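A.B. asks: One predicted model, sequence on top.
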Amino acid sequence: MACLQRNFQQSSSGNQRPFKKLQGSRASAFAEMHQPTLRLLPERGYEYAERKVARVSVDYRVDGHYYSVQYRHAQAQVDARTTRTAAEPLQRGQRIAGHAHCTFKTRARR
């Protein structure tokens, strides 16, 4: 812990040290150029998503899962967008359904 404090003190004092050939210091350059452009972090964090092209089967399932869609989308080609928590079939960029993500595939009924 003491090592971290010492490193922080050394870096902060180095940031206050004036430039040799320019006006100001690292801290003043940051405050002048970069700090005004900083923004707050978004409320929701980034969530990795995978996309793949899939075809809706005749029983309205997408990609072997019971992610059902409306009957008019049967046998249509859709973009299946899956995240860690959700699965969404998209058609022409519009979400046509939304489901909680299922980690296992279901077997077809006979």
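C.D. replies: Received the coordinates, thanks.
A.B. asks: all contacts plus neighbour counts: C-alpha atoms, from now on.
C.D. replies: Noted.
A.B. asks: distance between the ends of stretch 62-70?
C.D. replies: Distance between the two ends of stretch 62-70: 11 Å, counting by C-alpha to C-alpha, to the nearest Å.
A.B. asks: List the buried residues in that stretch.
C.D. replies: Applying a neighbour-count criterion of 16 or more other C-alpha atoms under 10 Å, one finds 62-69 buried in stretch 62-70.
A.B. asks: ok, second structure coming up, stack it against the first:
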Amino acid sequence: HAADAALSALLPSLNERPFQKLDGSRASLFAALDSPALTSLPTQPWQWAIFRTVKAHIDYHVEVERHRYSVPHALVGLELQVRIT
């Protein structure tokens, strides 16, 4: 914790130090380039997903990784996309 506090105290001077061969500093470039492009984080966390194509059987079921799931009767015979998380 002491090391973090010491580094936190030195960070503003590092970010405000002018570049040697370019105009500006790290802080000025961040304010000009990166800050306007930042957006808020998504409301839902990212989740790994795999998509597969399955066919709805005559008994109103699709099989996904050895599990059977029922579907509406209007989908019988159609190929469907499933999302596996």
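C.D. replies: Alright, I've got the coordinates. Remember, predicted model here, so these are calculated numbers, not experimental data.
A.B. asks: I'd like the TM-score for the two structures, please.
C.D. replies: Scored against TM-score structural alignment, normalised by the length of structure 2, the superposed chains reach a TM-score of 0.78; 83 aligned residues with a C-alpha RMSD of 1.8 Å.
A.B. asks: need the buried residues of stretch 62-70 of structure 1 in JSON lines with secondary structure and distance to Ser11 of structure 1, can you?
C.D. replies: Below are these laid out as JSON lines (DSSP: H, G, I helix; E, B strand; the rest coil; distance: C-alpha to C-alpha, whole Å):
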{"residue": "Val62", "secondary structure": "strand", "distance to Ser11 of structure 1": "55"}
{"residue": "Asp63", "secondary structure": "coil", "distance to Ser11 of structure 1": "53"}
{"residue": "Gly64", "secondary structure": "coil", "distance to Ser11 of structure 1": "55"}
{"residue": "His65", "secondary structure": "strand", "distance to Ser11 of structure 1": "54"}
{"residue": "Tyr66", "secondary structure": "coil", "distance to Ser11 of structure 1": "56"}
{"residue": "Tyr67", "secondary structure": "coil", "distance to Ser11 of structure 1": "54"}
{"residue": "Ser68", "secondary structure": "coil", "distance to Ser11 of structure 1": "56"}
{"residue": "Val69", "secondary structure": "coil", "distance to Ser11 of structure 1": "57"}
